[in-house]
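Q: Build me a model:
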Amino acid sequence: MVNITECLGRTMSDFGFILPDDNTKDNQCFDQAYSQQFGIATFQFNFSSTTNNCEAQTFMNSTHLTYGVPVWFQYNSTYDRVILYNDIIVNYTCPFPRFLNATLDVGLYPITSPDRLTVVRFGTYILTMQLFKYSNFTGPYTVSDLPIQIKVGTPLYIGASIMGPDPQLFSMKIDSCYVTPRSDPNDPIKYNVISDGCPVSWFNSIHFIRDGEGLVAYFSMNAFRIGRYSQVHLHCTFSLCAGICPTSCTGIR
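A: As a prediction, this is how the structure comes out:
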């Protein structure tokens, strides 16, 4: 979004410059103009590649995914024989981080006899992880299911989705996952179950159902207990790729 104050907009008009909403031919990514604050005009542009004729560009480096769109402030020379000013092109960019962290804020209570699995709550933001009841990743657990009992070795079906990136340009993959006995992701006691996009050697119950193709990832793992602790918390890191994410595992995924 581009904000222009009333004073600046009036000055640009006095000097003969056309604002974006009056020049949609050159500003093909322009969406709408409105004012949420008195005296400030807001011009909204689309950054999606699905917009017809929009010249928005995407750039990716090691840390960020950046959308860019050129905004024209064209000098109106229709009635002038002498043109005193050049057109102005302002390149607006909006960066998004490539790497996002998410915690499955679900407290599990695995025991060696009748077990209990407790879902504390689901945290949602841009990236969401959920625990599902069925192997086709349907029936997400909710607070109404508490308390939940499950045995060590029972498959857990976990899905993650991300909202925002262009689905025609980007995919999401699982980079790493680890478990802790408490909800704190920085707990000193932790055990890796996925590292560098692959299951760790000691834990062979990880199965990737969908990973690196689109903005949804699904995998399963067997429930286990951490020593004398009653809970297990899962924390995962995901990353975005341009197109389909390359496979980093040599074994079967």
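Q: contacts and neighbour counts: CA atoms only from here.
A: Noted.
Q: hang on, F96 in a strand?
A: Yes: membership of F96 in a strand is supported by DSSP: H, G, I helix; E, B strand; the rest coil.
Q: correct me, but it touches G68?
A: No: here F96 does not reach G68: they are 11.5 Å apart, not a contact under C-alpha atoms under 8 Å.
Q: which one of the two has more residues nearby?
A: More crowded of F96 and G68, by other C-alpha atoms under 10 Å: G68, with 17 against 14.
Q: ok, that one to M60 distance?
A: Counting by C-alpha to C-alpha, to the nearest Å, the gap from G68 to M60 is 11 Å.
Q: Check W72 too.
A: Counting by C-alpha to C-alpha - W72 and M60 are separated by 24 Å.
Q: Ok, R116 next?
A: 44 Å.
Q: Of these two, which one has the most company?
A: R116 (20 against 16).
Q: Surely that one touches Y109?
A: Yes: between R116 and Y109 a contact is recorded at 4.9 Å, counting by C-alpha under 8 Å.
Q: this one next, for a side-by-side:
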Amino acid sequence: MQVRVQASSLVDNGFDPMSGHFADRNCTMVRQSNGWIWYEVDTQPGACGNLMKTNRTHVTYVNNIFIYSAQNSSFSAPSRVPISCTYPLEADSTLDAYISPFLVEEGGISGLGSQFTPAMSLYRNPSFSETYPPGPVNIPVGSPLYVGVSVQGRGPRFVVVLEDCFASHSRSPHTPVKYPLIQNKCSVDPRQVQVIENGRSTRARFSALFFLPNGQHRTVFLHCNLTLCDRGKYNCSTVSHNFHFISTKKY
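A: Below is the predicted model:
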């Protein structure tokens, strides 16, 4: 506990500021600083005659300061100043460090999941509401093709991005002979191919005019190379070519 008294006030009233002591007369923890007199005592029961009182919420330390007259050098009673200080028994504490949670990824049980499986459909109309059944489809040369590619079960954060789409006479997408429709996410010829939706949802759509790829009346297959883009982390817009992808599937 610290009690501060203006030194000039004590002197003007005839007291010797440095004579003060607590209930234990041997406790004279007195100091002077910048015109103030400080009387100090530890907040401990019994220190310099302290009494301690407690209840459920606070603790109070009680003592007296005795100050003597500056004029009398003989026996005389000092002036007594009761002091007390009450401290709460409740407080809040905040940890200086802050905690950043993370999951341990190394070790333990790990495995490789299956590759995602896209579904590629040919639609009868520009509203993409009715599909042709699987198998051979007879379409007049010069007609528009309406093609949609979608992926299920990967969550709303992932969107489908068509990287490249092409026609071929082979059922395999790895054929060396390709007739490109979409390259680097863009139409190879806006007059022939229109990219309707790409990099915005779990499905992508485009339309293309159907002509004989090499002037021969042969069966034509459509293939697309696509990726899934995490739009919660990256810019998946097909206007930009700066992508980061998690997997690739040729279909």
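Q: Got a TM-score for the two of them?
A: TM-score for the superposed pair, counting by TM-score structural alignment, normalised by the length of the second structure: 0.47. Supporting figures: 137 aligned residues with a C-alpha RMSD of 3.2 Å.
Q: Just the element for the residue lying closest to V179 of the first structure once chain neighbours are set aside, please.
A: Spatial nearest neighbour of V179 of the first structure, chain neighbours left out: L234 (4.5 Å); criterion: C-alpha to C-alpha, 6 or more residues apart in numbering. L234 of the first structure is part of strand 232-242, with elements assigned from DSSP states H and E.
Q: Could you do V11 of the second structure as well?
A: Assigned by DSSP H and E, V11 of the second structure falls in helix 7-12.
Q: Give me the three-state assignment for C7 of the first structure.
A: Three-state call for C7 of the first structure (three-state DSSP): helix.
Q: Burial check on it, number of neighbours?
A: Neighbours of C7 of the first structure (other C-alpha under 10 Å): 11.
Q: and it, what is it in contact with?
A: If a contact means C-alpha atoms under 8 Å, 6 or more residues apart in numbering, then C7 of the first structure has no contacts.
Q: And it, how close does it get to Q74 of the first structure?
A: 18 Å.
Q: re earlier: which secondary structure elements does the strand holding L234 of the first structure contact?
A: strand 99-109, strand 170-180 (3 or more C-alpha pairs under 8 Å, 6 or more residues apart in numbering; DSSP states H and E).
Q: what about 10 Å?
A: strand 57-60, strand 64-75, strand 99-109, strand 127-132, strand 155-162, strand 170-180, strand 191-195 (3 or more C-alpha pairs under 10 Å, 6 or more residues apart in numbering; DSSP states H and E).
Q: tell me which element E163 of the second structure falls in.
A: Assigned by DSSP H and E, E163 of the second structure falls in strand 158-168.
Q: Can you work out which other helices and strands pack against that strand?
A: When contacts are defined as 3+ C-alpha pairs under 10 Å, 6+ apart, strand 158-168 of the second structure sits against strand 144-150, strand 179-183, strand 186-187, strand 193-197, strand 203-209, strand 221-230, strand 245-250.
Q: tell me which residues in the second one are buried?
A: Under the neighbour-count criterion of 16 or more other C-alpha atoms under 10 Å, strand 179-183 of the second structure has 180-183 buried.
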